[in-house]
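Peer 1: Quick one, fold the following:
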Amino acid sequence: MDYLIRFSQSHETFRLPEIQALAVIEGVDLKVVSYSLDPATNTSESPFCIVTLPSEDAAKRLIRRSILVQTIHGLWGSGPTLEDVHASVQFRTPQFWSRYLTCSFKFTLDSYQGSRTSEEKVRLINSFSYLAFAGPIVMKNPDEEFILFEDWPWGSTVQGIKEPKHYYFGRYIATGARDMPKKLDLKKRRYISTTSMDSELALVTANLALAAPGKLMYDPFVGTGSFPIACAQFGALTFGSDIDGRSIRGDSKKNTLRGNFEQYGLLGGLGGMFTADLTNTPIRRKPLGTNSDGVRGRIFDGIVCDPPYGVREGLRVLGVRDPEKTWVTSKGKEMYKLPDFIPPRKPYSFLAMLDDILQFSAQTLVDEGRLSFWMPTANDEDQEIPVPSHPYLETVSVCTQVFNKWSRRLITYRRIPDAQVDQEAMKRWEAEREKLVGKTADELNPFRKAYFNKFEVEN
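Peer 2: The predicted structure is shown next:
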């Protein structure tokens, strides 16, 4: 049967990837019948999507943890005119009408980007009188709710447009998890930083990475824990690391990353946090290639992260420019053994970091495991940073959040089983892998350079 999804009015490019990911989590056979998205602008003029699902129960399961779905409805009819809707309802659904003859019910009108007078609303509702429902009309908590959706053109009120461009009529089935971001709202969280990801997008990221009970999720740039908290909210066991241990320890006994988990009652989903960077990690990684033995080192079901963009300061990793140097204090003690020792850091290439994230994920994700990470890019085609690729990872979706002159993408990959990987492609990838080029922060980071040049193309 066809169902109508009514999305929230934000993050258009994230909508379909989220419900497609939820279909994988729930084991639901989902087919998208229609959804309008302009690929040139990454925007949609309509929040309505028609999908085919095997049952009403599947519809409820599909959206029960969706952040971007408002509601889902059994689609009884649709069309460009009200007459078309009535014809569609009368052709498709007469066999259902008897089920609702005596139950309490109400009719609702939802006019997207348009408005109706009270008299017009009554007229539209009364036009469905042929359904002959005889039960009581109850406006609060009825047994059933039937909704007529109107999809009006943008600016229809100002332009004096009298009729919507499309109608949908359906029976309400379930509501998504739109209230969940309020629970994890950063404004009420005990411990955050200037780069903490807002709760709505953190939860969407967790959905795209297929976070669920029984899964191990990892964030290599954990910060104050936005992504592990979101994954734990969906029942996963989470781990994380950060080059700066202060972000994990917090700024007081109460304001810590662990304290954030305690605040939401999610300590059961906190596996462990430690100080490390991606290039100097204690996590065992499986060597890639057909000659590697077994699956040793591949333990994560999902990796989620928002790596540093290196705008405020250049990117750095643990290490020294001159590896021949030894670290000795004036008293003859090795520096790293001192309690106040701060490990040295060396410059890091932004493009090399992207390659390292993909390589690490290929070495540690289980088959069909997912990597979902955020990456900035300029909106100008000449300065755009391409979506990185890896022979062991297949791109599942690319979602875009547009700002003024730049955007950030949420890129999701799935880990391909070893037997399906082209090893010659892997050799070429290794040969072409980004190396550390340059010495200054701008030389190592094309996005940072473009950002401070206000994304103006150099002549």
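Peer 1: C-alpha only now, for contacts and for neighbours.
Peer 2: Fine.
Peer 1: Could you pull up the residues touching the spatially closest residue to Tyr392 that is not a sequence neighbour?
Peer 2: For Tyr392, ignoring the flanking residues on the chain, the nearest one in space by Cα to Cα, 6 or more residues apart in numbering is Ile416 at 5.4 Å. By Cα atoms under 8 Å, 6 or more residues apart in numbering, the contact set of Ile416 is Asp367, Glu368, Tyr392, Leu393, Glu394.
Peer 1: Distance-wise, check Phe128 relative to Thr102.
Peer 2: Distance of Phe128 to Thr102, computed by Cα to Cα, to the nearest Å: 16 Å.
Peer 1: Thr175 now?
Peer 2: 24 Å.
Peer 1: the more surrounded of the two?
Peer 2: More neighbours surround Thr175 than the other of Thr175 and Thr102, with 18 against 13 (other Cα atoms under 10 Å).
Peer 1: Show me where the stretch 201-350 of the chain has its strands.
Peer 2: Listed in chain order, the strands of the stretch 201-350 of the chain (DSSP state E, counting those that start in this stretch) span 216-219, 237-242, 270-275, 300-305, 316-318, 345-347.
Peer 1: Let's have the ones you listed in TSV, adding mean neighbour count.
Peer 2: Shown next, in TSV, are the strands of the stretch 201-350 of the chain (neighbours: other Cα atoms under 10 Å):
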stretch	mean neighbour count
strand 216-219	26
strand 237-242	24
strand 270-275	18
strand 300-305	27
strand 316-318	18
strand 345-347	16
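Peer 1: Could you work out which of these reaches nearest to Ser372?
Peer 2: Distance to Ser372, taken as Cα to Cα, is lowest for strand 300-305 among those, at 4.9 Å.
Peer 1: Outside of the closest one itself, list whatever touches it.
Peer 2: For strand 300-305, contacts defined as Cα under 8 Å, 6+ apart pick out 205-206, 209-211, 215-222, 227, 361, 364-366, 368-374.
Peer 1: wouldn't Ile50 be in contact with Ser34 here?
Peer 2: Yes: contact status for Ile50 versus Ser34: in contact at 5.2 Å, counting by Cα atoms under 8 Å.
Peer 1: who's more crowded, those two?
Peer 2: Legend: neighbour count by other Cα under 10 Å for Ile50 and Ser34, higher for Ile50 (20 against 12).
Peer 1: Now for that one, which secondary structure element holds it?
Peer 2: Here Ile50 is covered by strand 48-52, with elements defined by DSSP states H and E.
Peer 1: Restricted to helices, list the contacts of strand 300-305.
Peer 2: Taking DSSP state H as the definition of helices, those contribute Thr205, Ala206, Phe227, Ser361, Thr364.
Peer 1: Compare the residues you listed and tell me which has the most neighbours.
Peer 2: Phe227 (32 neighbours).
Peer 1: burial of the nearest residue to that residue once chain neighbours are set aside, as a residue count?
Peer 2: Closest residue in space to Phe227, ignoring its immediate chain neighbours: Ala202 at 5.5 Å, by Cα to Cα, 6+ apart. If you count neighbours by other Cα under 10 Å, Ala202 ends up with 25.
Peer 1: Proceed likewise with the subsequent sequence, for comparison:
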Amino acid sequence: MDYLIRFIQTHKTFRKPETNALSELAGLEIEWVYYSEYSPFAIIRFPHEPDPEAAAKALIIRSILSYGIYELWGTGIDYPSLHQDVRHRTEPLWEKYRHSSFRFEIDCYQGSHTSAEQRDIIETFAYTGFEGPIRMKNPDNQFVVFEEYDFGASNPKRLYKGRLVAESGRKAIAKYNLKKRSYIATTSMDAELSLVTANLALASAGKLAYDPFMGTGSFPLACAHFGAAVFGSDLDGRSIRGKKGRSVKGNFEQYGTSPLYLGGFISDLTNTPLRADRCLDAILCDPPYGVREGLKVLGSTKPSLQEIVLLENGEPAHLSDTYIPPKRPYSFVRMLNDILDFSANILVDNGRLCMWMPVAGVTFDDEETEDGVLPSEEYAVPQHPALELLSECTQRFSKWSRRLLTYRRRKDEDVDHESLLAYDADRLALETESVSGTAGELNAFRRKFRQYFQGFRDPSLPRQFEKLPHTY
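Peer 2: You can find the predicted model right below:
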């Protein structure tokens, strides 16, 4: 039996990777019979599952980018061909559902019907011989006829009929809506993409997930929703502590997942207190883009600030409660490499890294940009010999985009050690080259992003009042 997935028609590059991740999490093997980013409908099958309906439920139950999964009863380019396929596929099943309560719906993508037209369409399926009561609420079986139209077309280009097997977990988006959350910031990731990222990271009960740029905790909250134990860190401790009774901890209390929150601490990846033990199942992060303020890490380029400073009472200054550690500019490319290297050293075998990466001033629809120039090396997907890139999902805006890159930690025996030695040498060279410079010199994305948004700047205002997007 084939199954129809009814996807949402947004975040199109995320849908198939999320479904593949959920199949791996459920221990299922799926075969993609039909899939297109231009269609909200996909057809899959479970070639080796003795109970495909149970497999379909296990696959879709926590999906965010779909509405549900349906047992496919037929498909066609028009209603005569649809009816013919329904008879061919399902006639032996009709007796099974003859006396059950049922409900029929019409789902039109980019099309519509009046109530009378919908009723006429439903009555064309009377040959199935269902005699059970019609219940609009909580029926035993729900049947849906799907119509897919090209934009502006008067006739559908494809038709499907399906029996609902299970709805998705998309209702969680409303629960974690940022408008309902007690503590957020301007850069908090929206609920939908946070939950999708948690699915790609395979967050689930018994697993340990970490966010090194936690902010107000969107990713840890999403992972905890799926049962994972979580913790995080941030260079700015104020974002974790919050104020006036609102904090990251308070967010977990709001959603009833406090037992899964292990806490947060102040740190950056170049000075992490975490031991390099292979203990994490997932790392999720949306690193700072460094647009409004340049990227920084703990440390200083000034020799006087690299030494231990003693207070008048002889106590080291860095042990004081009021101590504010110095920070130095940080290379954007080096940050990405540090995230990958950190992940390679701390993820368990097959553990996942889900990292968001911004791209400004270039498009990826074609091999060349609007200026006819290939995307430069600074926009290449970062690689690590110990990490396998599983998927690359893109959220597009106008002149910039951001990509969600998902990696899997290879087993040590599968790592090419010569490539690893070469990678370590290149990384050491990058560290040497990026120890000095301004924020603009060390962050090509910041330069391109600010150049693009110069069009929003009021030239009569001082530069500090430049109108850059507040969320990044």
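Peer 1: who's in contact with the strand holding Ile50 of structure 1?
Peer 2: By Cα under 8 Å, 6+ apart, the list of residues contacting strand 48-52 of structure 1 reads 1-7, 30-36.
Peer 1: Rebuild these as a markdown table, extending it with secondary structure and distance to Gln159 of structure 1.
Peer 2: Below are the contacts of strand 48-52 of structure 1 laid out as a markdown table (DSSP: H, G, I helix; E, B strand; the rest coil; distance: Cα to Cα, whole Å):
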| residue | secondary structure | distance to Gln159 of structure 1 |
| --- | --- | --- |
| Met1 | coil | 37 |
| Asp2 | strand | 33 |
| Tyr3 | strand | 32 |
| Leu4 | strand | 28 |
| Ile5 | strand | 28 |
| Arg6 | strand | 25 |
| Phe7 | strand | 25 |
| Leu30 | coil | 38 |
| Lys31 | strand | 36 |
| Val32 | strand | 32 |
| Val33 | strand | 31 |
| Ser34 | strand | 27 |
| Tyr35 | coil | 25 |
| Ser36 | coil | 22 |
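Peer 1: Can you say which of these are buried?
Peer 2: Buried subset of the contacts of strand 48-52 of structure 1 (neighbour count, 16 or more other Cα atoms under 10 Å): Asp2, Tyr3, Leu4, Ile5, Arg6, Phe7, Leu30, Tyr35.
Peer 1: I'd like those residues as JSON lines, with distance to Gly170 of structure 1 appended.
Peer 2: Conversion of these to JSON lines gives the following (distance: Cα to Cα, whole Å):
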{"residue": "Asp2", "distance to Gly170 of structure 1": "10"}
{"residue": "Tyr3", "distance to Gly170 of structure 1": "8"}
{"residue": "Leu4", "distance to Gly170 of structure 1": "7"}
{"residue": "Ile5", "distance to Gly170 of structure 1": "10"}
{"residue": "Arg6", "distance to Gly170 of structure 1": "11"}
{"residue": "Phe7", "distance to Gly170 of structure 1": "15"}
{"residue": "Leu30", "distance to Gly170 of structure 1": "19"}
{"residue": "Tyr35", "distance to Gly170 of structure 1": "17"}
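Peer 1: so what corresponds to Arg345 of structure 1 in structure 2?
Peer 2: Mapped onto structure 2 by TM-score structural alignment, Arg345 of structure 1 lines up with Lys327.
Peer 1: Distance of its match relative to Asn271 of structure 2?
Peer 2: 12 Å.
Peer 1: again, but for Lys296 of structure 2
Peer 2: From Lys296 of structure 2 to Asn271 of structure 2 the distance is 12 Å (Cα to Cα).
Peer 1: Give me the aligned partner of the residue nearest to Tyr392 of structure 1 over in structure 2.
Peer 2: Ile416 of structure 1 maps onto Arg410 in structure 2, by TM-score structural alignment.
Peer 1: With Glu334 of structure 1 instead?
Peer 2: For Glu334 of structure 1, the residue aligned by TM-score structural alignment is Pro316.
Peer 1: Any idea how many residues pack against its match?
Peer 2: 13.
Peer 1: Looks to me like Glu24 of structure 2 is in a helix.
Peer 2: Yes: assessed by DSSP: H, G, I helix; E, B strand; the rest coil, Glu24 of structure 2 belongs to a helix.
Peer 1: To which residue of structure 1 is Asp85 of structure 2 aligned?
Peer 2: Asp85 of structure 2 maps onto Ser88 in structure 1, by TM-score structural alignment.
Peer 1: and its match, how many neighbours does it have?
Peer 2: 17.
Peer 1: got it, and Arg99 of structure 1?
Peer 2: Around Arg99 of structure 1 there are 9 residues (other Cα under 10 Å).
Peer 1: Quickly note the distance from it to Trp76 of structure 1.
Peer 2: Computed as Cα to Cα, the Arg99 of structure 1 to Trp76 of structure 1 distance reads 14 Å.
Peer 1: What are the boundaries of the helices in the stretch 301-450 of structure 1?
Peer 2: With DSSP state H, counting those that start in this stretch as the criterion, the stretch 301-450 of structure 1 has helices at 350-364, 423-432, 441-444, 446-452.
Peer 1: export those to a markdown table and tack on distance to Asp382 of structure 1?
Peer 2: Listed next are these as a markdown table, based on distance: least, Cα to Cα, whole Å:
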| stretch | distance to Asp382 of structure 1 |
| --- | --- |
| helix 350-364 | 16 |
| helix 423-432 | 21 |
| helix 441-444 | 17 |
| helix 446-452 | 11 |
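Peer 1: If you rank the contacts of Ile416 of structure 1 by neighbours, which is first?
Peer 2: Result: Tyr392 is most packed of the contacts of Ile416 of structure 1 (other Cα under 10 Å), 25 neighbours.
Peer 1: That one: what's it in contact with?
Peer 2: By Cα under 8 Å, 6+ apart, the neighbours of Tyr392 of structure 1 are Ala362, Arg415, Ile416, Pro417, Asp418, Val421, Met426.
Peer 1: rerun at 7 Å
Peer 2: Ala362, Arg415, Ile416, Val421 (Cα atoms under 7 Å, 6 or more residues apart in numbering).
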